[in-house]
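Engineer: My questions concern the predicted model and sequence given below.
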Amino acid sequence: MKQKKSTVLLLTALTLFVSSCAINTVNRKAGILTIQQQGSFLVGGTTISEPGKFDLTNALKPQGQTLHGDHAYVFYQIPPKARNYPLVFLHGAAESKKTWESTPDGREGFQTIFLRRGYGVYLLDQPRRGEAGKSTVATTITPTPDEQFWFTQFRLGNYPDYFAGSQFPRDSASLTQFFRQMTPNTGAFDVSIVSNACSSLFNRIGAGILITHSQGGGAGWFTAIKNDNVKAVIAYEPFSSFVFPTGELPKPIQSTSLFGELKGVEVPVEDFTKLTKIPIILYYGDNIANQPTSVWNKDHWRAGLEMARLWAATINKHGGNAKVVHLPELGIKGNTHFAFSDLNNLEIADLMAKFLRENGLD
């Protein structure tokens, strides 16, 4: 009995030793992560006041009370000797700041990748989403099974099949993590409210780089228009709210998208011109149609990519510096709507770092 117990203890010790070696190997490979400062705060938003006088004996009545809402939540990390410009990350539809954190299969996301590279990072939950869920408008959240739609819309594949060569990890645990990270709106999406909150963040932190994803792209353009502290915009697969100067709005782009035709947004020339003063780059992944098709997800993003190119050409025509990068044209294949968390996200991060370096923003 004693010998059996000794054997168990020895095996346990060996297991712990092997686990420790594995952890140390990972740490040596990634390097120790050093953070000088981190924290969180809320920014932007509005306050609603109910007329009347607050009655302490009837404290559940709204008279004389206030409601703060429609603000953004910000989590930040600053490394020692941080680079000049911090990176501000804004998520897209049905997502939260989790977009930029650990990937569905547990690898480091852009939050940590760029923190390791010396950048301060700020992650936003936009108003009426995630940890900024306190809204000034009512809504109803109805639990609706729709995850297979999102699998298809975000071009992991055409459910249940992944696209050939997809850079999304194909194990069931990663897909479960991906589905779980999706987050409902607690009020209607309002690009003006989101961009106001983002602008308030730049008022607080000063000059920085704005990185957006998908639906966040439109809020990104309006944030850059509102705030000169935005020194560049990096957008991953923006789709809606492309802004054009008065008189230069292109015709809507027709597609078989479940959301119908794609329209641009007209803004005053003086607002549009502000976008010509900063470098802008847009990245799009793989499995986007190059001509109209009945495969609706591929055609949806064909319209988005086509509008992006029209938009960038208009920026450049007015003396700006905008570029659209279609990753397959660089030989980078298989990326989904989430290139920054796909299996090759280090390669995608290198592209972004190159853009920052070439524009003197590193």
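Structural biologist: Now that the structure is in, tell me what you want to look at.

Engineer: C-alpha from now on. contacts and neighbour counts both.
Structural biologist: Fine.

Engineer: Break down the stretch 201-350 of the chain into its strands, ranges please.
Structural biologist: Applying DSSP state E, counting those that start in this stretch to the stretch 201-350 of the chain gives strands spanning 208-213, 230-236, 243-245, 265-267, 279-284, 321-326.

Engineer: Just put these in a markdown table and tack on mean neighbour count and distance to residue 122.
Structural biologist: Shown next, in a markdown table, are the strands of the stretch 201-350 of the chain (neighbours: other CA atoms under 10 Å; distance: least, CA to CA, whole Å):
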| stretch | mean neighbour count | distance to residue 122 |
| --- | --- | --- |
| strand 208-213 | 24 | 10 |
| strand 230-236 | 24 | 13 |
| strand 243-245 | 21 | 25 |
| strand 265-267 | 17 | 28 |
| strand 279-284 | 22 | 19 |
| strand 321-326 | 19 | 24 |
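
Engineer: Determine which of those approaches residue 119 most closely.
Structural biologist: Between residue 119 and the strands of the stretch 201-350 of the chain, the tightest spacing by CA to CA is seen for strand 208-213, at 10.2 Å.

Engineer: Spatially, what comes nearest to residue 287 if we skip its sequence neighbours?
Structural biologist: residue 298 (6.3 Å; CA to CA, 6 or more residues apart in numbering).

Engineer: Residue 110 now?
Structural biologist: Of all residues not flanking residue 110 in the chain, residue 100 sits nearest, at 5.4 Å (CA to CA, 6+ apart).

Engineer: if I look at the one you found, how far off is residue 122?
Structural biologist: 10 Å (CA to CA, to the nearest Å).

Engineer: want to compare, so here's the second one:
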Amino acid sequence: MNARLSSSPGAGVRERFVFQDWLTKPDGEAGWASFFLARGYECYLIDQAFRGRSPWHPATGNYRVFSAETVQHVWTRPEDNLSSSSSWPGAKLHTQWTGSGTMGDAVFDGMYASMAPTLEDAVLQQTATQVSCAKLLDRIGKPAILVGHSQGALIEWLVADVRSHLVRAIVAIEPSGPPFAGMGAAGPRHNATAYGLTNAPLTYHPPIVDPMRDLVPKKVKANSGNLADVLLQADDNPPPRRLVNLTDIPMVVITGEASKHAMYDWGTVAFLKQAGVSRVEHVLLGERGVRGNGHMMMMEKNSDQIAEVVHGWIKQFGGTS
């Protein structure tokens, strides 16, 4: 059986990659689309609303962009930025970016040229993309496996919330997070995700009228010095609300060894479990022998190794062999 993959590239706080980076990596090598097509998958590559092939009008709202300096320091050459307050313990392990990872390098410049601005209004961005992706699943007409990276992973949860019967499984590659207080390339974004995982509304039970009142966050301490403390739902009064439309959908969160997400993706997994998602796994690539990856792992030298991990997980839900 040929599985259907619906893929949503990610975004940072301010800037994103368009679908092209799933077709061809910045160094000219074939991207993940080719990997999965070669294994018999039907692939649908999505540009989110107001981005790339889904163009925007200036009246839509304000846009933001990352500077080349920020991209270099956080994504392509974090190992040179260890003394910065924006660094993290695992940055020194980053080894997989092709080329120098610095401005002026051909691979870096090609990657940066592929980036596009993103809308400041995250609720509008997410809601519009949720509606469009739900219509795509309706058109496909059969359950799909959703694969999303970074901010694109938030769209997976929103789409599954309104089309759970058309979602076979979810692969969330370093989803934007952690819950309630996102940590983007430019630093913490407090009150970033009012609905815990997303800015746009998700369906909880008991129902939420005002997320700032009804979703009560509680700080949870990390059990390691290399991990960050996170916010989960308070677990006493009221008890945690459940993501009722997501509870039975299998999910996996995949985290790179050298990424900042290695500090806090555990919080996203814990939030999902607390909210009643019964089948969620956390794959730490370093523990699978896939070493040295940063946040932009699908563009890095060993991207096919990571795709093999994704493929291996998908196969249990009807993916091709």
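Structural biologist: Perfect, I can see it now. Since the model is a prediction, treat every value here as computed from it, not as a measurement.

Engineer: hmm, back to that, the residue nearest to residue 110 of structure 1: neighbour count?
Structural biologist: Counted with other CA atoms under 10 Å, the neighbours of residue 100 of structure 1 add up to 23.

Engineer: Rebuild the strands of the stretch 201-350 of structure 1 as a markdown table, extending it with distance to residue 15 of structure 1.
Structural biologist: Shown next, in a markdown table, are those (distance: least, CA to CA, whole Å):
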| stretch | distance to residue 15 of structure 1 |
| --- | --- |
| strand 208-213 | 42 |
| strand 230-236 | 43 |
| strand 243-245 | 58 |
| strand 265-267 | 60 |
| strand 279-284 | 44 |
| strand 321-326 | 47 |
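
Engineer: Ok, which of those strands comes nearest residue 156 of structure 1?
Structural biologist: Of these, nearest to residue 156 of structure 1 by CA to CA is strand 279-284, at 13.6 Å.

Engineer: who touches both of residue 100 and residue 122 of structure 1?
Structural biologist: Counting by CA atoms under 8 Å, 6 or more residues apart in numbering, the shared contacts of residue 100 of structure 1 and residue 122 are residue 89.

Engineer: tell me what the helix ranked longest in structure 2 is packed against?
Structural biologist: Across structure 2, the helix with the greatest residue count (assigned by DSSP state H) is helix 122-140. Applying 3 or more CA pairs under 8 Å, 6 or more residues apart in numbering; DSSP states H and E, we find helix 122-140 of structure 2 packed against helix 151-162.

Engineer: same thing but at 10 Å, please
Structural biologist: Judged by 3 or more CA pairs under 10 Å, 6 or more residues apart in numbering; DSSP states H and E, the packing partners of helix 122-140 of structure 2 are strand 4-8, strand 115-119, helix 151-162.

Engineer: my read: the residue nearest to residue 287 of structure 1 touches residue 336, true?
Structural biologist: No: Residue 298 of structure 1 lies out of contact with residue 336 (CA atoms under 10 Å); the separation is 11.1 Å.

Engineer: ends of stretch 113-133 of structure 2, how far apart?
Structural biologist: Where stretch 113-133 of structure 2 starts and where it finishes are 26 Å apart, if you go by CA to CA.

Engineer: can you pull the buried residues of that stretch?
Structural biologist: 115-120, 122-130, 132-133 (16 or more other CA atoms under 10 Å).

Engineer: residue boundaries of the helices in the stretch 51-200 of structure 1?
Structural biologist: Listed in chain order, the helices of the stretch 51-200 of structure 1 (DSSP state H, counting those that start in this stretch) span 110-116, 147-153, 172-180, 191-205.

Engineer: Give the aligned range of the last one in structure 2.
Structural biologist: Per the alignment by TM-score structural alignment, helix 191-205 of structure 1 matches residues 126-140 in structure 2.

Engineer: Check the mean deviation of that stretch from structure 1.
Structural biologist: Aligned to structure 1 and superposed, stretch 126-140 of structure 2 gives a mean residue distance of 1.2 Å (mean CA distance after the TM-score superposition for structure 1).

Engineer: what are the ranges of the helices in the stretch 201-321 of structure 2?
Structural biologist: Using DSSP H, counting those that start in this stretch, helices in the stretch 201-321 of structure 2 cover 211-214, 265-274, 303-314.

Engineer: now for the last one, which elements pack on it?
Structural biologist: Contact analysis of helix 303-314 of structure 2 by 3+ CA pairs under 10 Å, 6+ apart lists helix 32-37, strand 167-173, strand 251-255, strand 280-284 as its packing neighbours.

Engineer: Map residue 49 of structure 2 across to structure 1 for me.
Structural biologist: Taking TM-score structural alignment for the superposition, residue 49 of structure 2 sits opposite residue 127 in structure 1.

Engineer: my bad, should have said residue 35 of structure 2
Structural biologist: Match for residue 35 of structure 2 (TM-score structural alignment): residue 113.

Engineer: Test my guess that residue 227 of structure 1 contacts residue 196.
Structural biologist: Yes: here residue 227 of structure 1 reaches residue 196: they are 9.4 Å apart, a contact under CA under 10 Å.

Engineer: how far away is the closest residue to residue 320 of structure 2 other than its chain neighbours from residue 42 of structure 2?
Structural biologist: Using CA to CA, 6+ apart and skipping residues adjacent in sequence, the residue nearest residue 320 of structure 2 is residue 2, 5.8 Å away. Separation of residue 2 of structure 2 from residue 42 of structure 2 (CA to CA) stands at 7 Å.
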